[in-house]
Structure formats: structure tokens, C-alpha cells
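Colleague: just to be clear, the model below is a prediction. Sequence and coordinates:
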Amino acid sequence: MNDEICVIVAAMNAERTVARAVASALREEAVREVVVVDDASEDATAHEAWGADDGSGRLKVLRAQKNLGPAAARNLAIARSRAPRIAILDADDVILPGRFAALADAAGDWDMSADNMMFVSEEQAEAYTHLAAFATGGIAERMSFARFVAANISQAGRPRGELGFLKPVMRRAFLDRHGLRYDPSLRLGEDFDLYARMLLAGARFRLVAACGYLAIERADSLSARHAAADLAALVEADDRMLAGHLSPDEREVLLQHRTQCAQRWHHRHFLDAKQKSGLVRALYENRDRPRLLLDAGLGVARDKLALLRPARLPGKSDAAGEPRFLIAPSPVP
């Protein structure tokens, strides 16, 4: 059946959460396969993933002998699966009951179909894990490349809500027809990069007015700190897209995204150099890179301003204990 789905879980050192993620995928009727890639974990990730097996024969657990990173691990799972649609599930997260049924009607002629995401803290996870997928109000929209990239540019004073966090159901035939896979050089922004390249290849991407994905934020998340090399690789990925055929509007918004990524890269590079060699040495070593020093200075200023505001994880629930959404839901009539 064309609506059958493979759920892919790339997991590293996720023994505490991977069984919950796998179980949430297996309970969905549309799921033909769940493929877990244990990305050279040093804990019992693979064992815990198998512990969630429901005996239906749909679960497969692959073991990488060396760490591949999320992009390459997902590519491995895509290669070892067959279902016509592919959905990504992070090992920390949960598919809400009925998610794929809620997306099914919208998926017919779409190459990518995504819904909203609800973010909660680990402490709140149990209270929301069995909540059924639900309508969020508003209307579905078709995503353009320019709209998608613009929604991945952070703005000061706004909680992070980049649409690169989305977990769409993707049509395997479209990926195969255009030779598209995750870029294995990326360990940051690999989702954004793939979705953007799919849109440039003509993918029909629909954002549905529903929520069926529960993202659980933890303070020790692997994505909490980005290495300079990871940020540099994301800049290079933007450069590759900029070298292609883009409309003026597409080029302008992608240049904005690249500029922001480069600023973060320069900031992280300078802080690493300062930690390694001290402030004076870091300034001296980068004396011929005024753009880097300017971006680093701006980054330091932002960090100091952030210290004056209460800390909050991306998407984490507020002080009142209410969850947050990637996209603010519209009032339901």
C-alpha cells in the first residue's frame, strides 16, 4: 500500500528513551517498518530498542560499528527499508497515537506532509505521551522554498521555531527519482538541508493544521552545543544550494540564512580559540579576519544579554507548565 510508512530512529546513547520512541511508532497501523540505527552507542541502546518489540516482525535494529552521525545513520536506514513513505523520529521523542491517520488524507499527492510539534520537558513527558493527535486550528498551507528558509532564520526575542525541526512524512519515490538523501557531512541542520533541497527539486510540501509529534527537551541533548566544524559544514551546504538555479527571492532569503549560520560559526570558532589559547592569542591569530572578529564580538554581546533573561530550552514549556508548539496553534472556531 502506498500509505505504508517506515519510521527511522537514529539513536546514540539513548537507552533511557529509545524504547518509548519505538513503542510509539509500532502502535501506529500505517507503520510497516521501524528501523533503529544504533549509532555506535556506548550504552544499551540496541538492547532497549529490542525491548520495545511487539512481535509483529516490523522492528529492525541495525548497529553501526563507528559513529556515523544522524544524517548517515538515517541514510543507512533508508537503504535497508522498503516502505513507500519515510518518517523520522528522534530517539528522545514520541509519535502521538493517530498521527499518521491524521496526516493520511493530506498525503495523497504530496511529496512531504508535516504537522505541528509540541515541546515538553522530560518531567512532563509521561503526562503527554498518550495524548492523541489533534487538530490545531487554522488551515493547511503549501510550503515554498522561500517561506521555508525564512522560517529557519532566528529572530532576537523570539523562541526558536525553525521549521527545520519538522518531521514530515516523505515520499521515497521522490527521493529516489531526484537522487536525494541526507548530506552525511552534516551533523547539524541535516533536516533543514534535505527539506530545502527537496523543495528546490520541486517537492510538494504541505503543512497540516494538526499536531501528532511530541518533542521532549532534555538539558543534555546532543544538539545543545554546536561545534564550529558543524556550523561551518552548514554554511558550505548553503553555498552548494546558492551555486544552483534560484529565483531572486530564493537567493536573497538563502543568503540571509547563510549569513546567520556564518555568524554563529565565527562566534563558536573564536570562543574555541580563546578557550584553547587565551583572548590575546585568539585575537592575534584571527587579526586578518575582520568579519570573523566582528561576528564573534556580536555573538559575545548576545550571550551577555541572554544572561539577563531567564534560561529556556528551545520549545520548552513555560513556567506555568504548559507545552509549547513549534507553530503557534490558531484558535479553533
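Modeller: Cool, the structure landed.

Colleague: please count neighbours and contacts with C-alpha atoms only from this point.
Modeller: OK.

Colleague: and for A150, the neighbour number?
Modeller: Number of residues near A150 (other Cα atoms under 10 Å) recorded here: 18.

Colleague: my error: substitute R99 in the last question.
Modeller: Neighbourhood size, R99 [other Cα under 10 Å]: 20.

Colleague: L89 too?
Modeller: 26.

Colleague: excluding chain neighbours, what is closest to it?
Modeller: What sits nearest to L89 in space, not counting adjacent residues and going by Cα to Cα, 6 or more residues apart in numbering, is V9, at 5.2 Å.

Colleague: the one you found looks like it's in a helix, true?
Modeller: No - read with DSSP: H, G, I helix; E, B strand; the rest coil, V9 is strand and lies in no helix.

Colleague: pretty sure it contacts D92?
Modeller: No - look at V9 against D92 with Cα atoms under 8 Å: they stay out of range, at 9.6 Å.

Colleague: more neighbours: which of these two?
Modeller: Comparing V9 with D92 by other Cα under 10 Å, the one with more neighbours is V9, at 28 against 22.

Colleague: take a look at this one as well, against the first:
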Amino acid sequence: MALSDVTHPDVSVVIPAWNAAGFIQKAIDSALSQEGVQVEVIVIDDASEDHTVDIVKDYQNERVVLIQAEENSGPGAARNLGFAAARGDWIAVLDSDDYFLPGRLSNLLNKADKTVDILIDPVVEQPYGRKECVPFFKQGELPVDELTLAHLISTNLIFTHIKSTGYLKPVFRRRFLQEKGVTYWPEVRIGEDYYFLAACLAHGAKAKMTEKAGYVYTIRSESISRIMRVEDINILLANDGRFLSEFTLGQESSNAQDFRTRNLIRGRDFLKLVRYIKGGQVLKAFKLVFNSPGSSLLLWLPVRKRLLAACRT
């Protein structure tokens, strides 16, 4: 399917898809039905093994563009393909199992001025098959006006009560991305959205927050939930090191990064501790607790989870 010759779009909606036949139509329809803005929808099929491609091809709509990757390379690589093909003034990422609420894009663009490079709204959650949506963030958990790099770093932690801003789905000014040369790290499959947004902010992007939620994050029972492993945290620490090698942070962001690093190391030690306990490696467990006492405090987490579940029943 070739790029269309429709009126120059205000927003390019980029949808990376892999085996998304069961739900991608809702995502595409939610983007096409946005009122008050010219939209093109770019679907990047990441070598799906189902009939995702057939569903996209069935759209007899010049605003829908299909790009087929030659091999499965992950969401970051797929988004890079979509971003490169985008023609809109703004680019919005939409996961194939999520959808936009009516008016989302026009509400965001109405808040933009010449100084704004990124537009962000809160997200809501919706269990698959249900109608009700629940705010992901509670009141006061998001900044009121602008998302800074320091705030982004300090709210992307593990094993804490802090809601991760990595779940936000920003809309980016395409000209800014082109001028700064910001792309996804294609080999990164853990936290790819975090590093992309962090790179934008490190390049000096102004990210404006808005109040009205417009992005629905769908929770499906068959979704593959990532269970954090020691190896995953090692990857995050390595990617953080890469990020720090590419950017010089201000004092506030640097302090936030130091806090994040300590948090990741503590989380890694906790997972090692659990591994040692389950494996009956008592001496290694005691040694780890001695060297990293904070890791043992996280043993309270599974107990707390069970207590909360019991209180709900």
C-alpha cells in the first residue's frame, strides 16, 4: 500500500503491530474517527504470523498506510519505520491493542503553541471486554504544566508505589524529532518509550501536560506481562549508561538519575535474594543482605500484595 496523496495531515498516528488481528481494527478506527484534525494512520506490521496485514489491507481508505517489516525487530524498530514515513506536523504513537478517546488529538493540539515540542495527556486503563475506564494516575501524581527530564527519570523506578510516567503516550512535533535526530534505539525492547522521551527532553524539548485523558490502555488477560528479571535490570542499567554517555545532565536530572540507579541496583539485589532463597543458597542470601540491606526490605512486597488481595475479597 503506497503512501497516500491526501491533504497534508496534522497528525500521523503510528501503530506498530505484531499478531494484532484480534484488536487492531479498534485502534485504527479510533484514530480515523478523530474530529477537528487531519489524520493519517501508519501501521507497521512487524512480521506478524496472523492475518493482521489482511485486516489493514481491507481498509479502503487513502488515509491508512501499511508498511510491512521484512523481519520481526521489535516495537522500537517498527516505530522508527513509521516515524520515517510520517508526513504530519505531529506524530502520535498508538499501540495496536489500545485506542484513542473521541477528540483526543484535537484537545491536545489546541494546547500547543510555537514553544511546545511534546504534548502529553493522562492515560486511563480499561480491562478488555469492559466499558469502564479507570484513571491510571491519581490526582497530583502528574506535573500540572510541564514534564521535565528530572521528573521523568525520578518516576521511572521499580518496586515502588510511584506510578511510572513511562506509561504516558506523548504526541511529538515531527520537526523537532528531525532537527534533533531523535529515534528509538531499535535493539532496546525494555523501556524503549522511556529512553525515547528522555532523549527528547535531554535535547531540550518542552513537554506540555494537559488535564483531559484521551489515551486508553487496554488490559487484556492474554497479554504477556513482563516479569522483571535480574537480566532485565542489567539491561536497564546498561542502557542508562548509554544514555549518560550521550547526554550531559543538569544537576536536578543528575540527582534523579543517581536515585534511579540506586533503585535499580536495589531491585536487582532483591531479585537475586529471592533467587538465592528459592534455591536454598542460604550463605549467598545472607551475604547479599549484609552488602545490600535495602534489598531485604523489598521482601515485604509479596506479603503486602497478598494482604491487599485479601482485603478486597
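Modeller: Now that the structure is in, tell me what you want to look at. The structure displayed is predicted, hence computed values, not measured ones.

Colleague: now the TM-score, please.
Modeller: With the length set by TM-score structural alignment, normalised by the length of the second structure, the two chains reach a TM-score of 0.81; 296 aligned residues with a Cα RMSD of 3.3 Å.

Colleague: before we move on, back to that, what touches both of V9 and D92 of the first structure?
Modeller: By Cα atoms under 8 Å, 6 or more residues apart in numbering, V9 of the first structure and D92 have no common neighbours.

Colleague: got the contact list for the corresponding residue of the first structure for E187 of the second structure?
Modeller: E187 of the second structure maps onto S185 of the first structure when the alignment is built from TM-score structural alignment. Contact analysis of S185 of the first structure by Cα under 8 Å, 6+ apart lists 71, 233.

Colleague: S185 of the first structure belongs to a strand?
Modeller: No - secondary structure of S185 of the first structure (three-state DSSP): coil, not part of a strand.

Colleague: that one and A71 of the first structure, how far apart?
Modeller: 8 Å (Cα to Cα, to the nearest Å).

Colleague: map the residue nearest to L89 of the first structure across to the second structure for me.
Modeller: V9 of the first structure maps onto I15 in the second structure, by TM-score structural alignment.

Colleague: wait, its match sits on V93?
Modeller: Yes - under the criterion of Cα under 8 Å, I15 of the second structure makes contact with V93 at 6.2 Å.

Colleague: the most centrally placed residue in the first structure and L188 of the first structure: what is the separation?
Modeller: By Cα atoms, centre = their mean, the first structure has its centre lying nearest to F165, at 3.7 Å. Taking Cα to Cα as the measure, F165 of the first structure and L188 of the first structure are separated by 11 Å.

Colleague: which ones are touching whichever residue in the second structure pairs up with A150 of the first structure?
Modeller: For A150 of the first structure, the aligned residue in the second structure is S154 (criterion: TM-score structural alignment). Contacts here follow Cα under 8 Å, 6+ apart; on that basis S154 of the second structure touches 256-257, 259-260.

Colleague: filter these down to the buried ones and hand me the PyMOL line.
Modeller: Selection of buried members from the contacts of S154 of the second structure for PyMOL, criterion 16 or more other Cα atoms under 10 Å:
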select buried, resi 256+257+260
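
Colleague: coming back round to it: now which residue in the second structure aligns to the residue nearest to the centre of the first structure?
Modeller: So F165 of the first structure corresponds to Y167, using TM-score structural alignment.

Colleague: so how far is V124 of the second structure from that match?
Modeller: Applying Cα to Cα to Y167 of the second structure and V124 of the second structure gives a distance of 10 Å.

Colleague: where do the helices of the stretch 1-150 of the first structure begin and end?
Modeller: Counting by DSSP state H, counting those that start in this stretch, the stretch 1-150 of the first structure has helices at residues 18-26, 45-50, 70-79, 99-107, 125-128, 145-150.

Colleague: for A311 of the first structure, which of these is the nearest?
Modeller: Of all those, helix 125-128 sits nearest to A311 of the first structure, with 19.9 Å by Cα to Cα.

Colleague: give me the three-state assignment for Y182 of the first structure.
Modeller: With three-state DSSP as the basis, Y182 of the first structure sits in coil.

Colleague: list the contacts of it.
Modeller: Shown in contact with Y182 of the first structure (Cα under 8 Å, 6+ apart): 71-72, 74-75, 190-191, 193-194.

Colleague: what is in contact with I15 and V93 of the second structure at once?
Modeller: Counting by Cα under 8 Å, 6+ apart, the common neighbours of I15 of the second structure and V93 are R79.

Colleague: helix or strand right after the helix or strand F290 of the second structure falls within?
Modeller: For F290 of the second structure, the host element (DSSP states H and E) is helix 282-291. Following helix 282-291 of the second structure in sequence order, the next helix or strand is helix 293-297 (DSSP H and E).

Colleague: that following helix vs the first structure, average offset?
Modeller: Superposed on the first structure, helix 293-297 of the second structure shows a mean distance of 5.9 Å to its aligned residues (mean Cα distance after the TM-score superposition for the first structure).

Colleague: list the buried residues in the longest strand along the first structure.
Modeller: Counting residues, the longest strand found in the first structure (DSSP state E) is strand 205-217. Buried residues in strand 205-217 of the first structure, defined by neighbour count with 16+ other Cα under 10 Å: 205-217.

Colleague: what's the match for E40 of the second structure in the first structure?
Modeller: Using TM-score structural alignment, E40 of the second structure lines up with E33 in the first structure.

Colleague: neighbours around that match, how many?
Modeller: Other residues close to E33 of the first structure by other Cα under 10 Å number 22.

Colleague: what sits against it?
Modeller: Contacts for E33 of the first structure (Cα under 8 Å, 6+ apart) come out as 5-7, 58-60, 81, 83.

Colleague: before we move on, the earlier item: now do the longest strand of the first structure: which elements does it pack against?
Modeller: strand 94-95, helix 99-107, strand 112-121, strand 134-135, strand 141-143 (3 or more Cα pairs under 8 Å, 6 or more residues apart in numbering; DSSP states H and E).

Colleague: mean shift of stretch 261-271 of the first structure relative to the second structure?
Modeller: Its matched residues in the second structure lie on average 4.7 Å from stretch 261-271 of the first structure after superposition (mean Cα distance after the TM-score superposition for the first structure).

Colleague: and R104 of the second structure, what's its match in the first structure?
Modeller: Taking TM-score structural alignment, the alignment pairs R104 of the second structure with R99 from the first structure.

Colleague: contacts only, for the closest residue in space to that match that isn't next to it in sequence.
Modeller: Residue nearest to R99 of the first structure in three dimensions, not counting chain neighbours: G212, with 4.5 Å by Cα to Cα, 6+ apart. With contact set as Cα under 8 Å, 6+ apart, G212 of the first structure has these partners: 95-100, 102, 115-118, 132-134.

Colleague: fine by me, we can end here.
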